[in-house]
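Engineer: this one's structure only:
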C-alpha cells in the first residue's frame, strides 16, 4: 500500500463529503471504525489486496483512550505506507447552523448540556489527532465543489509547490486553513463608488481604480516581494501547498484585485490555484 489518508475533524465539517470525493478519486474508503482496530484492518488489506490508496474516516465516536493513543496508531499505520491526516474544521456558529438545519444530534449530545458544549468538548477530544494533521481544511464557506478542488490541490504529490491564492471578506470570517493572511482593508474601497459597487476586482474599471492608488501598488509590491523571497524556501522544505489568503471587508473588490494581480505575476514560475471565497456574495 502506498498512501493512507486519515480523514477526521469536527462533526458537521464535511467528513462524509470528503470521503465521497476521495472515493471518486479512486481511494478505497472505510468510515467509522474504532481507532484501535485500524492497524489490524490495514495490515489485512495490505496482505490480501493490491490497494494503492486507502482513506480511513475517524471521528469522536472512538473511545477517549483510543483518541489519546492516536500517536501509537499513526506509527503502526506508517509501516504500510505514507500516512497523511486530513483535519476538517468549521467555525462554531456555522456548525450550530448546520446542526440546527439538519436537526441531527451531535455525537456527544448525551454527554453535554448544549450544542456549543458538545462542539468545545469534541475539539478537546480530537486534539491528539489534530496535532498530527498534515492537511487542514476550513469548510466554513466551502461547497462540495470547493472541497473537491481544495483536496485535489492539497493532495498533489508532485515535487512542485502549489500556491493557493484566496480572496476573502473579513465580515465572513478569516479562513481557518490559511498559512498566511494579508489585510488590504486600508486600501480605498471601490464599494463607495456607485459605478464600481456591483463590479468585482476582476473587472477592468476596479483594477484601474486601485492601480492608480500608491498604497495599493506598495501593498502589492510588499506581498509580491515576500512571496518571491520565501516561496523557494517553502518549496525546498518539501511542502506540497501554501495557502495565501488576502482579505478586505466584503471579499469582492480589493482582495480579489490583489489575488488576480499576484496570480499574473507568479504563474510563470509557480503552479497557482485561485479561490475567491466570497464569489457567491458578490452583487
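Structural biologist: Yep, it's here. Predicted model only: the values in this text are computed from it and were never measured.
Engineer: Every contact and neighbour count from this point should use C-alpha atoms.
Structural biologist: Fine.
Engineer: what's the longest helix in this protein?
Structural biologist: helix 214-236 (DSSP state H).
Engineer: tilt between the following helix or strand past that one and helix 214-236?
Structural biologist: Later in the chain than helix 214-236, the nearest helix or strand by DSSP states H and E is strand 241-248. Interaxial angle of strand 241-248 relative to helix 214-236 (axes from the mean of the first three to the mean of the last three CA atoms, to 10 degrees): 170 degrees.
Engineer: Just the residues contacting strand 241-248, thanks.
Structural biologist: For strand 241-248, contacts defined as CA atoms under 8 Å, 6 or more residues apart in numbering pick out 153-154, 161-170, 174-175, 177-185, 254-255, 258-259.
Engineer: re the thing from before, pull out the buried positions in the longest helix of the chain.
Structural biologist: Neighbour-count burial for helix 214-236 flags 216, 219, 220, 224, 227, 231, 235 (criterion: 16 or more other CA atoms under 10 Å).
Engineer: now for the residues you listed, which pair is the farthest apart?
Structural biologist: Greatest spatial distance among those (CA to CA): 216 and 235, at 27.7 Å.
Engineer: secondary structure class for residue 140?
Structural biologist: Under the three-state scheme (DSSP: H, G, I helix; E, B strand; the rest coil), residue 140 adopts coil.
Engineer: what's the burial count for it?
Structural biologist: 22 (other CA atoms under 10 Å).
Engineer: take the one below as the second:
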C-alpha cells in the first residue's frame, strides 16, 4: 500500500521533552500515540490507514516504560514493515538538566528502582545507546525552553520536506561544551579573536564590523571555500541514504564572535546552493 503520511517515532531520555514534542506534532496534524510498544507499530499504522487514510501522518512515543518491548524498536524500524517514510527522533539532554527537570516534576525515574534518580538516568543511557546511534534527528534540549523546542519540532516536521534535507548550522562556545547533537564540528579558534579588539568586544558575530573582521582574517575565506564542498558532498549522500536532517556545529571560545559570524555565512551559502538551511546560536548572550 502506498503511503503519503509520515511516521515519526519519538524517543529519548526521560525529561528531555518527549511530551512537548508529541504535543507539537499533534498540533501539526499528526495522529499521536504515547507509550507504544514497538511491536505494535505496524498494527497502529494499519488501523490509522483504515480509519483516517494513508495520508494521515502518525507520531508514536516510545520509551523505556515499554520495558522489554523497547529492545525491539531498532529491529522493527529496520524491517521497514510500515511502508511509511519513517523518522526516528531522539531527544537528549545532560544529566544535570534531566535531574533538575525530574525533581521539579516530582517524578521518579522509571529505571531508578531503589537507587538515585541519577542511577536511573545512567541505566537509561545504556538501554538507549543503540537507538540513539540509529536516530535520524537528535535534538539536545539542555539549553532549550519549551517554546524553543516547539519551534525546532515545527521547523523539522511542519512542512512538506520529505524529499529535502534540513540543515541546522549552530554556533557554540567550546567553554560550554560541544553540542551533543552535532553531525559535524568545525573549530574557528584558528582565527584571531575579536574579543581582544576593544571596539569589537561588546559586539557579536551578527554585527557587520565583527563579520568584516572575521572574514578578512588569513584563512577564513579559504576555510569557507573548502568546507562548503565537503558539506555538499555529505548532504547529497545523506539524501541518497534517506536521511533528512544534518546538524553542523561551528565553535569558537565563547560562541559570541567568530562562530556566530561563520555560522551565518555557512548557512547563507547553503541557502544560496538550494538547501533548506537555518542558522541558530546556542551560546550567544550566555556570557
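Structural biologist: Happy to help now that I have it. Keep in mind that this is a model prediction, so the values were computed, not measured.
Engineer: How close are the two chains, by TM-score?
Structural biologist: Remark: TM-score between the superposed chains equals 0.86 [TM-score structural alignment, normalised by the length of the first structure]; 280 aligned residues with a CA RMSD of 2.6 Å.
Engineer: returning to that earlier point: I would like a PyMOL command selecting only the buried ones among the contacts of strand 241-248 of the first structure, please.
Structural biologist: Buried residues among the contacts of strand 241-248 of the first structure (16+ other CA under 10 Å), as a PyMOL selection:
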select buried, resi 153+154+161+162+163+164+165+166+167+168+169+170+174+175+177+178+181+183+184+185+254+255+258+259
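Engineer: circling back: any chance of the buried residues of helix 214-236 of the first structure in JSON lines with distance to residue 134 of the first structure as columns?
Structural biologist: Below are those laid out as JSON lines (distance: CA to CA, whole Å):
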{"residue": "216", "distance to residue 134 of the first structure": "34"}
{"residue": "219", "distance to residue 134 of the first structure": "31"}
{"residue": "220", "distance to residue 134 of the first structure": "30"}
{"residue": "224", "distance to residue 134 of the first structure": "26"}
{"residue": "227", "distance to residue 134 of the first structure": "22"}
{"residue": "231", "distance to residue 134 of the first structure": "18"}
{"residue": "235", "distance to residue 134 of the first structure": "15"}
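Engineer: So which residues of the first structure form helices?
Structural biologist: Under DSSP H, the first structure gives helices at 15-24, 38-48, 64-68, 70-77, 92-102, 115-130, 144-154, 204-211, 214-236, 254-266.
Engineer: Any chance of a markdown table for those helices, columns distance to residue 275 of the first structure?
Structural biologist: Shown next, in a markdown table, are those (distance: least, CA to CA, whole Å):
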| stretch | distance to residue 275 of the first structure |
| --- | --- |
| helix 15-24 | 18 |
| helix 38-48 | 35 |
| helix 64-68 | 34 |
| helix 70-77 | 32 |
| helix 92-102 | 20 |
| helix 115-130 | 24 |
| helix 144-154 | 8 |
| helix 204-211 | 18 |
| helix 214-236 | 18 |
| helix 254-266 | 9 |
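Engineer: Out of the ones you listed, which is the most enclosed?
Structural biologist: helix 254-266 (a mean of 22; mean count of other CA atoms under 10 Å).
Engineer: residues in the second structure matched by that helix, start to end?
Structural biologist: Aligning helix 254-266 of the first structure against the second structure (TM-score structural alignment) gives residues 258-270.
Engineer: coming back round to it: on contacts alone, who are the packing partners of the longest helix of the first structure?
Structural biologist: helix 204-211, helix 254-266 (3 or more CA pairs under 8 Å, 6 or more residues apart in numbering; DSSP states H and E).
Engineer: Relative to residue 58 of the first structure, which of these is closest?
Structural biologist: Across these, residue 58 of the first structure has its closest neighbour in helix 254-266 (35.0 Å, CA to CA).
Engineer: In contact with the corresponding residue of the first structure for residue 184 of the second structure, which residues?
Structural biologist: Aligned counterpart of residue 184 of the second structure in the first structure: residue 180 (TM-score structural alignment). Residues in contact with residue 180 of the first structure (CA under 8 Å, 6+ apart) are 243, 244, 245.
Engineer: what's the answer for residue 131 of the second structure, then?
Structural biologist: Contacts of residue 131 of the second structure (CA under 8 Å, 6+ apart): 73, 74.
Engineer: let's see it at 7 Å
Structural biologist: By CA atoms under 7 Å, 6 or more residues apart in numbering, the contact list for residue 131 of the second structure reads residue 74.
Engineer: And for residue 120 of the second structure?
Structural biologist: 109, 110, 111, 112.
Engineer: thought residue 26 of the second structure was touching residue 32?
Structural biologist: Yes: at 6.0 Å, residue 26 of the second structure and residue 32 qualify as touching, with contact defined as CA atoms under 7 Å.
Engineer: Could you pull out the residues contacting both of those two?
Structural biologist: With CA under 7 Å, 6+ apart, residue 26 of the second structure and residue 32 have no common neighbours.
Engineer: ok, the counterpart of residue 89 of the second structure in the first structure - how many residues close by?
Structural biologist: Here residue 89 of the second structure is matched to residue 86 in the first structure, going by TM-score structural alignment. Neighbours of residue 86 of the first structure under the rule other CA under 10 Å: 26.
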